[in-house]
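Colleague: Sharing a sequence plus its predicted fold:
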Amino acid sequence: MDYDIPLIIDGYRQGLFLMAEDEDEEGSSTLGWYSSNARTLIPLDDRFRYPKSLQRVLNQNRFSVAINRDFEAVVEGCADRPSTWISPELKTIYYALHRAGWAHSFETWQDETLAGGILGLAIGGAFIGESMFFRIPDGSKVAMVKLVEWLRDRHFLLFDAQMMNPHLARFGAYIISNQDYQALLKDAIQRPCLFYPRSPDPHPSTDEFF
């Protein structure tokens, strides 16, 4: 199925996000656009923090980090939970956005095992985080720290985490009003930031570690 990628990106540019509603009795769900009165942001300045125990993990270099090495596996990992808003149709949309160069997976690996990852969209200087998961303890936490470093180095203005939870609060996540979010988003999407080079190959096979 083909999707109107420019229309979808325009929705995100307006501060909306896609979610699937709960499944009905027949097991199907409806995809829709949503907004929120408040948004959760991950700070890209000195407000970002993490536990000292995680610093020890980082110092031990337990994980390598990659971008888009296995995008589909990250999408599947994010959706693999008892209750998920990532429906089969939304997965397909993420794959289409990835092929178009908008959606990315930021991954941690232990040898050849995917430890964790973060799924999101990069639009200008805004990174819109959709979901994250881990298969090995600390996998997603290391991904978070390294992703913040990556965004800082590329002068991103905004790291949108959408909704607050205790895990994000440990990294200094904070809530702003939708009005403030819209103003920040407007500035961010106009920045000429490049999250990751876009491949001319419509089905890229990226395997880059750093």
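Modeller: Thanks, I have it.
Colleague: can we go C-alpha only for contacts and neighbour counts from here?
Modeller: Will do.
Colleague: can you pull out the helices in this protein?
Modeller: 5-13, 52-59, 71-79, 88-99, 139-153, 166-169, 178-189 (DSSP state H).
Colleague: let's bring in a second one:
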Amino acid sequence: MKIIPPEILLEAYAQGIFPMADSGEDEEVDWYSARKRGVIPLNEFHMTKNVMRIIRQGRFEVRVDENFREVVKACADRETTWINDLILNSYDILNQSGNAHSVEVYKEGNLAGGLYGVTLGGAFFGESMFREEKEADKVALYYCHQILKENGFTLWDTQFYTEHLGRFGCKEIEAKEYEKLLEEALKIEAEFTL
């Protein structure tokens, strides 16, 4: 099984660099560092009233790190993906070493949505999310925010800004500002736990 060694991945993240596959088929990756970076300031995150109602009603069960590999596979299960087997296997190892995490949303015992990302110090690098049930991805996003806020994280990196993430408080910042936030976040010790 081919993997990117965990120490290489973590060193890259510490410098604001992340891997992506050009297609889900091959066993190679390219390394990227966005000139403008998407971040969700933890004190500016917001969620829709509809999703907050779903959370209050307890329609879903939420767990952390119980089914990491399946979350990554579900994130890759789309027409175009940057997640190939090399990324799947590499992040699975990173999860086992405590530096990659999944927020999993279940309905009647079935995985209904979720997200995964990498942690380093007080930084969380969001990688991807998916949903099988309506709003399950947003429920995962809400609980991810709760985990980050309650455990002392200071940087929520989404890599790129999208309009979809913008609805929850994501904004685009310049590389220089991002580098300062990352440098500060790496000095913190934070644990990703629900």
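Modeller: Here it is on my side, so go on. The shown structure was predicted, so the numbers you read here are calculated from the model rather than taken from an experiment.
Colleague: Now the TM-score, please.
Modeller: In this superposition the chains share a TM-score of 0.94, using TM-score structural alignment, normalised by the length of structure 2; 193 aligned residues with a CA RMSD of 1.5 Å.
Colleague: for the helices of structure 1, which one sits closest to residue 123 of structure 1?
Modeller: helix 178-189 (5.6 Å; CA to CA).
Colleague: Output the residue interval of structure 2 matched by that closest one.
Modeller: Using TM-score structural alignment, helix 178-189 of structure 1 lines up with residues 175-186 of structure 2.
Colleague: I'd say residue 173 of structure 2 and residue 39 touch.
Modeller: Yes: at 7.3 Å, residue 173 of structure 2 counts as touching residue 39 under the criterion of CA atoms under 8 Å.
Colleague: out of the two, which sits in the more crowded spot?
Modeller: Higher neighbour count among residue 173 of structure 2 and residue 39: residue 39, with 24 against 15, using other CA atoms under 10 Å.
Colleague: counterpart of that one in structure 1?
Modeller: Counting by TM-score structural alignment, the partner of residue 39 of structure 2 is residue 41.
Colleague: In space, what's closest to its match - neighbours in sequence excluded?
Modeller: residue 160 (4.7 Å; CA to CA, 6 or more residues apart in numbering).
Colleague: again with residue 76 of structure 2
Modeller: residue 83 (5.4 Å).
Colleague: and the counterpart of that neighbour in structure 1, what does it touch?
Modeller: Mapped onto structure 1 by TM-score structural alignment, residue 83 of structure 2 lines up with residue 86. Neighbouring residues of residue 86 of structure 1 by CA atoms under 8 Å, 6 or more residues apart in numbering: 19-20, 78-79.
Colleague: ok, now with 10 Å
Modeller: Residues counted as contacts of residue 86 of structure 1 (CA atoms under 10 Å, 6 or more residues apart in numbering) are 18-21, 29, 31, 75-76, 78-80, 92, 94, 130-131.
Colleague: same question, residue 123 of structure 2
Modeller: 13-14, 148, 152-157, 181-190.
Colleague: From residue 104 of structure 2, how far out is it?
Modeller: 20 Å (CA to CA, to the nearest Å).
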